[in-house]
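Student: I would like the atomic coordinates for the input below:
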Amino acid sequence: MIAKSPVPGRVKTRLTPPCTPGQAAALAEAALADTLTTLDLVPAGRRVLVLDGAVGPWLPSGWQVVPQSGGGLDERLAAAFAHAAGIAPEAPALLVGMDTPQVDAALLAEPLAPAHRPGVDAWFGPAGDGGFWALGLARPTRRLAGRLLLGLPMSTPGTGQALLDRLGAEGLTVRRLPVLTDVDTFRDARQVAAEAPGSRFAARLRSIEVAPEMTG
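Tutor: The predicted structure follows:
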């Protein structure tokens, strides 16, 4: 998982306004905690958090924390896969972010189960805005991660398709995961909360929406 520490003014800045920086950070922390809890339920040999910032009380036990590399998002994603390949060269690796707190453990566990891996080289989770929320590689290497991710245009409506094109150019068989909504805007936040009403994220959003600075 790749994430930022939920520090006001550094995360979810597109939620401000209508949120204050503190409220946006609170939503980010809830999304982070929800996603970590979900990933704890997905069978895995190891769990690695590639983190920009400091660890907080939201981190469950059993996670290895490594700092994000420098550079753009493309470089940081490629470095995360390179790290995974270094610690477990023969194991598949799945990378997700902190922007889809509605993700369900079964949605990941089923396609990534050993019985369903034969013939699959990569897993791709498209986002509704044209990006992607998950990328998995059956045989990750530093070289492959670089070829797939370095120079990839990030945060555009064509990012996901550009990645799919690169996966195809490498001759990889790709299994698509369901489309999910990334939380970028307040409208996105409301949609995601409606999809996961029992989540920490939904509860935090409900508390924010009745705060004086949101209703006054």
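Student: drop to CA atoms for contacts and neighbour counts, all remaining ones
Tutor: Will do.
Student: Work out the gap between the helix ranked longest in the chain and the centre of the chain.
Tutor: Ranked by residue count under DSSP state H, the longest helix found in the chain is helix 21-40. Remark: helix 21-40 is offset 11 Å from the chain centroid, using CA atoms, centre = their mean, to the nearest Å.
Student: by contact count, what packs against the strand or helix carrying Phe124?
Tutor: Assessed by DSSP states H and E, Phe124 sits inside strand 122-126. Strand 122-126 sits against strand 132-137, helix 159-169, strand 174-176, with contacts defined as 3 or more CA pairs under 8 Å, 6 or more residues apart in numbering; DSSP states H and E.
Student: Mind doing that once more with 7 Å?
Tutor: If contacts are counted by 3 or more CA pairs under 7 Å, 6 or more residues apart in numbering; DSSP states H and E, strand 122-126 sits against strand 132-137, strand 174-176.
Student: Ala203 in helix, strand or coil?
Tutor: Of the three states, Ala203 takes helix according to DSSP: H, G, I helix; E, B strand; the rest coil.
Student: actually Ala85, not the one I wrote
Tutor: On the basis of three-state DSSP, Ala85 is classed as helix.
Student: how about this one, so we can line them up?
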Amino acid sequence: MAKAPMLGRVKTRLGREVGLVEATRCYRAMLWALVRRLGSDPRWQTWLAVAPDSAAAHAAWPPGVGVLGQGGGDLGCRMQRLFDRMPPGPVLIVGSDIPDIARRDIAEGFRALGANDAVFGPACDGGYWLVGQRRRPRIVRMFEGVRWSGPHALEDTLANLEGLRVARLRMLEDVDDMESYRRWRRQPLARFRCSSSRGMISTKLHGM
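Tutor: This next block holds a predicted model:
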């Protein structure tokens, strides 16, 4: 789920520390890099769910992926809408401000849904960088009462899945403040990523 990378509309918390221009540039760099990495894999279909909805028609989105608007409501409403509207089969939703997401993470997420009802990629701040549903025999309503943007997001979501089988992937970190930004900059190719290209991508596995 991606916000249109407009100055002052993305990464505002990071922007207070590194400047809005740099925060926007890095948001775009991470988003474009992630779409290139995941969108070219033939094992799944990649969609970019964007906000505002009017940005879905923007010509500057990376080519080769589906683009749709997120719709209204809080984060839970918007993610649930993706689970409800995607074509049949398992669906994963990931955050594109997590620069270490690899193709193997997506493959592992889909494999986990072969034996589980839901899967999560926990984040260091108590949230999650990935959430997925098998969507069989039904689509689960999993975001009621979740306290977003805090340390309880994963815990609250799991409370809605009592009695269901849930898998977890490895823990990853988003780039949201100066410390995480500096760690990201120290990674190999970080400067390249920042000069080339944040959000959420929904993926549906082919043949499932």
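Student: Do you know the score for how well these two fit?
Tutor: Between these two chains, after superposing, the TM-score reads 0.82 (TM-score structural alignment, normalised by the length of structure 2); 192 aligned residues with a CA RMSD of 2.4 Å.
Student: re earlier: any chance of the helices and strands packed on strand 122-126 of structure 1 in CSV, with mean neighbour count and distance to Leu107 of structure 1 too?
Tutor: Output for those, formatted as CSV (neighbours: other CA atoms under 10 Å; distance: least, CA to CA, whole Å):
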stretch, mean neighbour count, distance to Leu107 of structure 1
strand 132-137, 23, 12
strand 174-176, 17, 11
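Student: quick one on the thing from earlier: what's the mean distance for the longest helix of structure 1 versus structure 2?
Tutor: Following superposition, helix 21-40 of structure 1 is found to deviate from structure 2 by 1.1 Å on average (mean CA distance after the TM-score superposition for structure 1).
Student: What is that helix packed up against?
Tutor: Partner elements for helix 21-40 of structure 1 (3+ CA pairs under 7 Å, 6+ apart): helix 200-209.
Student: so what does the helix it packs on touch, helix or strand wise?
Tutor: Using 3+ CA pairs under 7 Å, 6+ apart, helix 200-209 of structure 1 is in contact with helix 21-40.
Student: swap the cut-off to 10 Å and go again
Tutor: Other elements packing on helix 200-209 of structure 1 under the criterion 3 or more CA pairs under 10 Å, 6 or more residues apart in numbering; DSSP states H and E are helix 21-40, helix 186-195, helix 212-215.
Student: With distance to Met98 of structure 1 added, can I get these in a markdown table?
Tutor: Shown next, in a markdown table, are those (distance: least, CA to CA, whole Å):
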| stretch | distance to Met98 of structure 1 |
| --- | --- |
| helix 21-40 | 5 |
| helix 186-195 | 13 |
| helix 212-215 | 24 |
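Student: Quick one, which of those gets closest to Arg166 of structure 1.
Tutor: helix 21-40 (26.7 Å; CA to CA).
Student: The helix or strand following that closest one vs structure 2, average distance?
Tutor: Once helix 21-40 of structure 1 ends, the next helix or strand along the chain (criterion: DSSP H and E) is strand 48-52. Here strand 48-52 of structure 1, set against structure 2 after superposition, deviates by a mean of 0.8 Å using mean CA distance after the TM-score superposition for structure 1.
Student: Sort out which residues of the following helix or strand past strand 48-52 of structure 1 are buried, please.
Tutor: Where DSSP H and E defines the elements, the next helix or strand beyond strand 48-52 of structure 1 is strand 64-67. For strand 64-67 of structure 1, a neighbour-count test (16 or more other CA atoms under 10 Å) marks 65, 67 as buried.
Student: what range in structure 2 matches strand 64-67 of structure 1?
Tutor: Residues 66-69 of structure 2 are matched to strand 64-67 of structure 1 when aligned by TM-score structural alignment.
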